[in-house]
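*Asks:* sequence plus predicted model, see below.
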Amino acid sequence: MAPLRPSSLMDGISEAASIKQNNLVYELQADGADIITLSLGEAFFDIPAPAFEELTPAVHHYSHTRGVPLLRQKLAKYHEMTAGTPADPDREIMVTAGSKSGTFMTLAAILEPGDEVIIPEPLWVSYPDQVRLCRGVPVTLPWHATVDDIAARITPRTRAIIVNNPHNPTGRRLSDGELRTLHALVDAHGLLLIADEVYSEFVPDDEPFRSAAALDPDKRHTVICNSMSKNFGISGWRVGYVIAHESLIRQLAKLQQHLVTCAPTILCQYLAEHFEDILARTRPQIREVVRRRNRVAEAFAARGVTSMPGDSTFYLFPSLGSSRLDSTEFAAELLRRYRVSTVAGVSYGASCDRFLRVSVGAEPEERILRGVTAICDLIDETGTGGHG
């Protein structure tokens, strides 16, 4: 029997570059290779293994499509404390199987074939393909564009703008002025602002995070996608959430019912009952990984390697400088010769081929700095004056 041919839609969909890279790392490690892994999009925290025995047998069954009620209540309180705006746990919050599904379902709920979504570069690798999967058209801006340049990309087919704040891969946070400009644009043109805020906890010591929700408390044109998986250091649990106007949440609930029914009940109930304890345990570790990120930025700078501006998350986006290799070639050579895994910058947009994404969340600092040395050495070796 001949293999089934995928639809024409799938012909235009790529693998997620960072996940593809890390799958390669897992395979190399399974064969005994020692890889300095600077490609993982997660931070490893010291968190006790959960004890599910304390939960009631109900956790083995479906929960409400919008999520375990107690967890939605905890998330509403958390959102009000961190963003400064209320969210109704019964009508304006839906718990999802990771924030990634939240962004996808939002796009699926609003796009008609051919509709456009504006995505500034560097972009998160899944945004353009999620738009394509919803039969929309991703419209990108080069990394050096500003929020003021977005207006020139708006057409009658534009439906939404997606921003990641704090930003993967640069660690940059949008300023209050930039957020105000974005809100003015979407308000004037009847668009939706989809704010992916999954790194909202990953900001420097004592610095507040400014959520896009703060400038649209009634959620007239703003959707917040966030993640307990990231902020609680439990990426494998796949628990995220969406905060939006109740009219949109109703549409997302229909999609969730047909895709996964509900987010995993047992994990959501455990998180609801241990919400404050887990966050209290992870927050000091989050602050340390952000400090580590900024120490690593200094290590790059000491070798003359500049990074795109940013001070948050656990990512850096260093420049390849004078290297004659493009980012795909550079990342492959770095893995082959030095056993250091990173993600090619072109994965984050065509304008980003002279950069490399480096994550500092999954390795001890000594190994990270060895990786930094390898990156800087390879830049020198493959530069115009190098000997490689």
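*Replies:* It's in.

*Asks:* contacts, neighbours, all on C-alpha from now
*Replies:* Fine.

*Asks:* tell me how many other residues surround the residue nearest to Ile286 when sequence neighbours are not counted.
*Replies:* In space, and not counting its chain neighbours, Ile286 is closest to Phe202: 6.1 Å by Cα to Cα, 6 or more residues apart in numbering. By the measure other Cα atoms under 10 Å, the count of residues near Phe202 is 25.

*Asks:* where do the helices sit along the stretch 1-150 of the chain?
*Replies:* 8-11, 17-30, 69-83, 99-110, 126-133 (DSSP state H, counting those that start in this stretch).

*Asks:* ok, which of these comes nearest Ser341?
*Replies:* Proximity to Ser341, assessed across these by Cα to Cα, is greatest for helix 17-30 (7.3 Å).

*Asks:* that closest one vs helix 126-133, what angle?
*Replies:* Helix 17-30 and helix 126-133 are oriented at 120 degrees to each other (axes from the mean of the first three to the mean of the last three Cα atoms, to 10 degrees).

*Asks:* just how off-centre is helix 17-30 within its chain?
*Replies:* 18 Å (Cα atoms, centre = their mean, to the nearest Å).

*Asks:* helices or strands next to it in the packing?
*Replies:* strand 343-344 (3 or more Cα pairs under 8 Å, 6 or more residues apart in numbering; DSSP states H and E).

*Asks:* please enumerate residues in contact with the strand it packs on?
*Replies:* 17-18, 21, 39, 327-328, 330-331, 353, 355-358 (Cα atoms under 8 Å, 6 or more residues apart in numbering).

*Asks:* distance from that strand to the middle of the chain?
*Replies:* How far strand 343-344 lies from its chain's middle: 15 Å, per Cα atoms, centre = their mean.

*Asks:* got another, please set it beside the one above:
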Amino acid sequence: MTLLIADRTNGIYPSKIREVLEQASALKKQGVEVADFTVGRPDFDTPEHIKEAAKQALDKGFVHYTPSAGSLIFQEAVCSRYYEDYQLQFEPSQVIATVGASQAIYSALQGILNPGDEIIAPEPMYVYYGGLSFLAGAKLVSVPISDEDEFIVKAEVLGKYITPKTKAIILTSPNNPTGQVIDKETVVKISQLAIKHNLIVIADDIYDKILYDDVDYLPIAKAPGMKERTIIIGSFSKTYAMDGWRIGYLIIPKELYKGIFKLHQHMVSCPNTFVQIGAAKALTDSQNCVEDMVKEFDRRRRLIMKFFDENMISYVRPKGAFYIFPSVKEFGLDSKELCMHLLHEARVAIVPGSAFGAAGEGHIRIAFSASYEEIEQGMERMMTALNKLRNK
């Protein structure tokens, strides 16, 4: 029997992050100690008060469907957090509970893009943006940025990529993989560009609480005129160490809500009910757990930067998220070759910069979401291996 597969599956590709992770996992199964800096997920347990809220929800019988957009408790909690943090006023009816941020992005792109449309994204970028745009029938237009620009896209450069086909801009700040945060001045300039050309902005803000160096963060939805044209992607995976809970959300301008909601409803009857209760507790309770986690991430960040400084390896100081994206051009291997070399020579698993687009080549992504001790040991082995390459 001939099996028929949809042509669209040939236009998307497996995650290159997972490729490295699988090889690292194979070595671990053989008993090899590997420092794993590949997957961007906190190594902390979900805070106890969040787990307890979900347990109580189960005991109280929160085991049936909620409305497709999520429970009112969840929607109100999202709105409350945005008002408290950013003085942004949204209505619960603008919020959709999703199965993580990935489903939120998929729903948003399917809801706004038509075949032939273009969407712009700075590169290096999150690995799935291209595939998700393709599945919507649209073209993702990459705007290359480099360490010379500190991996911050300039509005005037972004503007050169806008055509009559451009429908939207997708921004990730703090950024995966670079760890950079778009400064306020640039955010305002990009917002003016979006208004001028009548573009939607998809703000992938899932790292918005993981910030360092007292950076002055401005969500683009708060820029003048942007609340009405910004789709916000939110997640609990990074901020509250809830990656396995698979819960996120969309905040959608009223004009766009109905269409995106219908798509969401066709994909997901509703996200897990008692998980929504735990997520609402995360948003409405004390945020000390987030602050404590960020302090520890900062300690790990400073440790990695110390290794790079002492070994004179170039990098752009990350201001958010839990990634650092150093340059490795001097070592004479492309980023994938270097990652494979470090995996087998230093027993360190990291992600090649090329996984995040052509503009990421010549760099590697290190996630400092492993323990301080694992980072310290892994970085020592990595520096030894890199210095051997340097001295060849």
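*Replies:* Structure's in. What do you need? No experiment lies behind these values; they were computed from the predicted model shown.

*Asks:* re the thing from before, quick one: closest of the helices of the stretch 1-150 of the first structure to Ser229 of the first structure.
*Replies:* helix 99-110 (8.3 Å).

*Asks:* using TSV, please lay out the helices of the stretch 1-150 of the first structure together with mean neighbour count and distance to Leu141 of the first structure.
*Replies:* Putting those into TSV (neighbours: other Cα atoms under 10 Å; distance: least, Cα to Cα, whole Å) gives the following:
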stretch	mean neighbour count	distance to Leu141 of the first structure
helix 8-11	10	23
helix 17-30	15	19
helix 69-83	18	28
helix 99-110	22	19
helix 126-133	21	12
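
*Asks:* would you list those in JSON lines and tack on distance to Glu366 of the first structure?
*Replies:* Compiled in JSON lines, the helices of the stretch 1-150 of the first structure are given as follows (distance: least, Cα to Cα, whole Å):
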{"stretch": "helix 8-11", "distance to Glu366 of the first structure": "42"}
{"stretch": "helix 17-30", "distance to Glu366 of the first structure": "19"}
{"stretch": "helix 69-83", "distance to Glu366 of the first structure": "33"}
{"stretch": "helix 99-110", "distance to Glu366 of the first structure": "31"}
{"stretch": "helix 126-133", "distance to Glu366 of the first structure": "31"}
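
*Asks:* that older thread, surely the residue nearest to Ile286 of the first structure is in a helix?
*Replies:* No. Counting by DSSP: H, G, I helix; E, B strand; the rest coil, Phe202 of the first structure is not part of a helix but coil.

*Asks:* just give me the match in the second structure for it.
*Replies:* Under the alignment (TM-score structural alignment), Phe202 of the first structure maps onto Ile210 of the second structure.

*Asks:* so its match sits against Arg301, correct?
*Replies:* No. At 11.8 Å, Ile210 of the second structure does not count as touching Arg301 under the criterion of Cα atoms under 8 Å.

*Asks:* between those two, which contacts overlap?
*Replies:* In contact with both Ile210 of the second structure and Arg301: Phe322, using Cα under 8 Å, 6+ apart.

*Asks:* contacts only, for the equivalent of Pro177 of the second structure over in the first structure.
*Replies:* In the first structure, the residue matched to Pro177 of the second structure (TM-score structural alignment) is Pro169. For Pro169 of the first structure, the residues meeting the contact criterion (Cα under 8 Å, 6+ apart) are Pro122, Leu123, Trp124, Tyr315, Leu316, Phe317, Tyr348, Arg357, Val358.

*Asks:* and the longest helix for the first structure?
*Replies:* helix 275-302 (DSSP state H).

*Asks:* what's the mean distance for it versus the second structure?
*Replies:* For helix 275-302 of the first structure, the mean deviation from the second structure after alignment is 2.5 Å (mean Cα distance after the TM-score superposition for the first structure).

*Asks:* packing partners of that helix?
*Replies:* So helix 275-302 of the first structure, by 3+ Cα pairs under 8 Å, 6+ apart, packs with strand 315-316, helix 365-381.

*Asks:* tell me the buried residues in it?
*Replies:* Judged by neighbour count using 16 or more other Cα atoms under 10 Å, the buried positions of helix 275-302 of the first structure are 275, 278-279, 281-283, 285-294, 296-297, 299-300.

*Asks:* ok, back up a step: pull the contacting residues for the residue nearest to Ile286 of the first structure.
*Replies:* Phe202 of the first structure neighbours (Cα under 8 Å, 6+ apart): Pro166, Asn231, Ile286, Arg287, Val290, Ser312, Thr313, Phe314.

*Asks:* tell me if Pro169 of the first structure really is in a helix.
*Replies:* No. Assignment of Pro169 of the first structure by three-state DSSP gives coil, placing it outside any helix.

*Asks:* now do the residue nearest to the spatial centre of the second structure against Ile195 of the second structure, distance only.
*Replies:* What sits nearest the mean C-alpha location of the second structure, by Cα atoms, centre = their mean, is Asn176, with 5.2 Å. Separation of Asn176 of the second structure from Ile195 of the second structure (Cα to Cα, to the nearest Å): 25 Å.

*Asks:* again, but for Ala221 of the second structure
*Replies:* According to Cα to Cα, Ala221 of the second structure stands 12 Å off from Ile195 of the second structure.

*Asks:* check Ala53 of the second structure too.
*Replies:* 42 Å.

*Asks:* more neighbours: the two, which one.
*Replies:* Ala53 (20 against 16).

*Asks:* would you state the helices of the stretch 201-350 of the first structure in chain order?
*Replies:* 228-231, 246-259, 265-273, 275-302, 327-338.

*Asks:* which one of those helices lies nearest to Cys376 of the first structure?
*Replies:* Distances from Cys376 of the first structure to each of the helices of the stretch 201-350 of the first structure were compared using Cα to Cα; the minimum, 7.5 Å, belongs to helix 275-302.

*Asks:* run the angle between that closest one and helix 265-273 for me.
*Replies:* Orientation of helix 275-302 of the first structure against helix 265-273 (the same axes, to 10 degrees) gives an angle of 90 degrees.

*Asks:* alignment lookup: Trp237 of the first structure to the second structure.
*Replies:* Using TM-score structural alignment, Trp237 of the first structure lines up with Trp245 in the second structure.

*Asks:* contact partners for the closest residue to its match other than its chain neighbours?
*Replies:* Excluding the flanking residues, the one nearest Trp245 of the second structure by Cα to Cα, 6+ apart is Val275, at 6.8 Å. By Cα under 8 Å, 6+ apart, the contact set of Val275 of the second structure is Ala54, Trp245, Ile247.

*Asks:* one step back: would you turn the helices of the stretch 201-350 of the first structure into CSV with distance to Lys100 of the first structure?
*Replies:* As requested, the helices of the stretch 201-350 of the first structure are exported to CSV (distance: least, Cα to Cα, whole Å):
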stretch, distance to Lys100 of the first structure
helix 228-231, 11
helix 246-259, 13
helix 265-273, 17
helix 275-302, 21
helix 327-338, 25
